[in-house]
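# quick one: sequence plus predicted model below, questions after.
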Amino acid sequence: MPPLDLIDRKIVATLMADATTPIAQIADRVGLSQTPCWKRIQKLEANGVLTGRVALADPAMLGFGLTVFVGIEAPDHGTEWREAFARAIDALPEVMEAWRMAGDIDYLLRVAVPDMAAYDRFYRALTDAVAIKNVTSQFAMERLRHTTAYPVNTRDR
């Protein structure tokens, strides 16, 4: 896919900031009429640039007061273990993000739970589901910054 032009970047930036922005308002911001703007949004979705539209929620307001970053060291790197691990984390709704890493740990999970007791239950469920060489847990004390919007360049290059 060719790089996004300025209009597409502005559309994407607007939707990342607020996916409920009306088409008329987006079109006005990017200098298009509504129909061409809507067609561009549909094309961005079809090409996989826009992958979904969601509502963001405050985890604490939903009872998820503890965020834990969990480092996983795999006992081996074979296909069978990787598939078992993927199934295990898919079955644990507390896992908000999972990343395969390079460096000291093999996988990094962001886990949201109500409290330490809930994290202990999560830990036991994860380690019962799949063999793990080592688990390290880092407990977040304060979220200083959070965004889901990538810093898309919305200026002429």
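Now that the structure is in, tell me what you want to look at.
# hey, let's count contacts and neighbours off CA atoms from now on
OK.
# could I get the full set of helices for the protein?
Ranges of helices in the chain, per DSSP state H, are 6-17, 23-30, 34-46, 79-90, 116-129.
# which residues are in contact with the first one?
Around helix 6-17, the neighbours that count as contacts under CA atoms under 8 Å, 6 or more residues apart in numbering are 21, 26, 29-31, 40-41, 44, 50, 148-156.
# repeat that with 10 Å
When contacts are defined by CA atoms under 10 Å, 6 or more residues apart in numbering, helix 6-17 is touched by residues 3-4, 18-23, 25-27, 29-32, 37-38, 40-41, 43-44, 49-50, 53-54, 147-157.
# ok, second structure coming up, stack it against the first:
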Amino acid sequence: MKPPAKLLNRSVKPALDRIDLLILDALRANGRITYQALSEQVGLSARPCLERVRRLEQRGVIRGYTALAEPSALGHDIIALAGISMRDPSAAARQRLERALTASPAVVEIQVVNGEYDYVARIVAPTLAAYEAMTEAYLSDPGYGVGRIHTTFVLKTLKPFDGYPVAAGA
């Protein structure tokens, strides 16, 4: 049986040399750095540096660029980590739930996991009532097949996610 293409792509790791890692580390620290400043920081001239960045983008190593906003400044006073367990693990129920979760702007991150839960999601909401209404909608619709949502509310963030570490083994 041939594995799905998505799995094949994940298992093939692009070879990254020292300069690529320096570029990634610099862009992770400051995504708005100019190519001139980036090239000076990594020890290349501007043109080869730009070519390397474009190659990293084309290969999918660099997925994109973004600004990291403070959740409360955007009205997201509730941040929840939700463990979602399926009651109905059929493919149809999973697909329907996954489409709904990925389409919801309140679901800012979702992982398919093994163990006690089938999914773990990071969900933001302006109020506890809004969060409760959203989760109740998933629980009450039998088409989603959700059996349980276990919620842990974030009280304080000690270290916010700001990207994956670049250095090997970090």
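Sure thing, it's come through. Given the structure is predicted, the values throughout are model-derived calculations rather than measurements.
# overlay them and tell me the TM-score.
Put the two chains on top of each other and the TM-score (TM-score structural alignment, normalised by the length of the first structure) is 0.91; 154 aligned residues with a CA RMSD of 1.5 Å.
# coming back round to it: any chance of the helices of the first structure in a markdown table, plus mean neighbour count and distance to E142 of the first structure?
Shown next, in a markdown table, are the helices of the first structure (neighbours: other CA atoms under 10 Å; distance: least, CA to CA, whole Å):
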| stretch | mean neighbour count | distance to E142 of the first structure |
| --- | --- | --- |
| helix 6-17 | 19 | 23 |
| helix 23-30 | 16 | 34 |
| helix 34-46 | 15 | 34 |
| helix 79-90 | 14 | 25 |
| helix 116-129 | 14 | 16 |
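# gap between the most far-flung residue of the first structure relative to its centre and A27 of the first structure?
In the first structure, S33 marks the outermost C-alpha relative to the chain mean, sitting 31.7 Å out by CA atoms, centre = their mean. S33 of the first structure sits 6 Å away from A27 of the first structure, going by CA to CA, to the nearest Å.
# pick out the residue nearest the middle of the second structure.
Geometric centre of the second structure, nearest residue: E109, 5.1 Å, by CA atoms, centre = their mean.
# indicate which one of the helices of the first structure is closest to G65 of the first structure.
helix 116-129 (9.6 Å; CA to CA).
# can you list the residues that contact the closest one?
By CA under 10 Å, 6+ apart, helix 116-129 of the first structure touches 64-68, 70, 84-85, 87-89, 91-95, 111-113, 132-135, 137, 139.
# of these, keep whichever come out buried.
Buried members of the contacts of helix 116-129 of the first structure, scored by 16 or more other CA atoms under 10 Å, are 64-68, 70, 85, 88-89, 94-95, 111-113, 132, 137.
# between those residues, which is closest to M101 of the first structure?
The closest of those to M101 of the first structure turns out to be V70 (CA to CA; 12.0 Å).
# OK, contacts around the residue nearest to that closest one when sequence neighbours are not counted?
Leaving aside its chain neighbours, V70 of the first structure sits nearest to S137 (4.5 Å; criterion: CA to CA, 6 or more residues apart in numbering). Applying CA under 10 Å, 6+ apart to S137 of the first structure gives the contacts 68-72, 108-111, 119, 123.
# still on that earlier bit, what do we get in the first structure for the residue nearest to the centre of the second structure?
With TM-score structural alignment as the criterion, E109 of the second structure lines up with E97 in the first structure.
# burial count for the nearest residue to that match once chain neighbours are set aside?
Spatial nearest neighbour of E97 of the first structure, chain neighbours left out: R110 (5.1 Å); criterion: CA to CA, 6+ apart. Other residues near R110 of the first structure come to 17 when the count uses other CA atoms under 10 Å.
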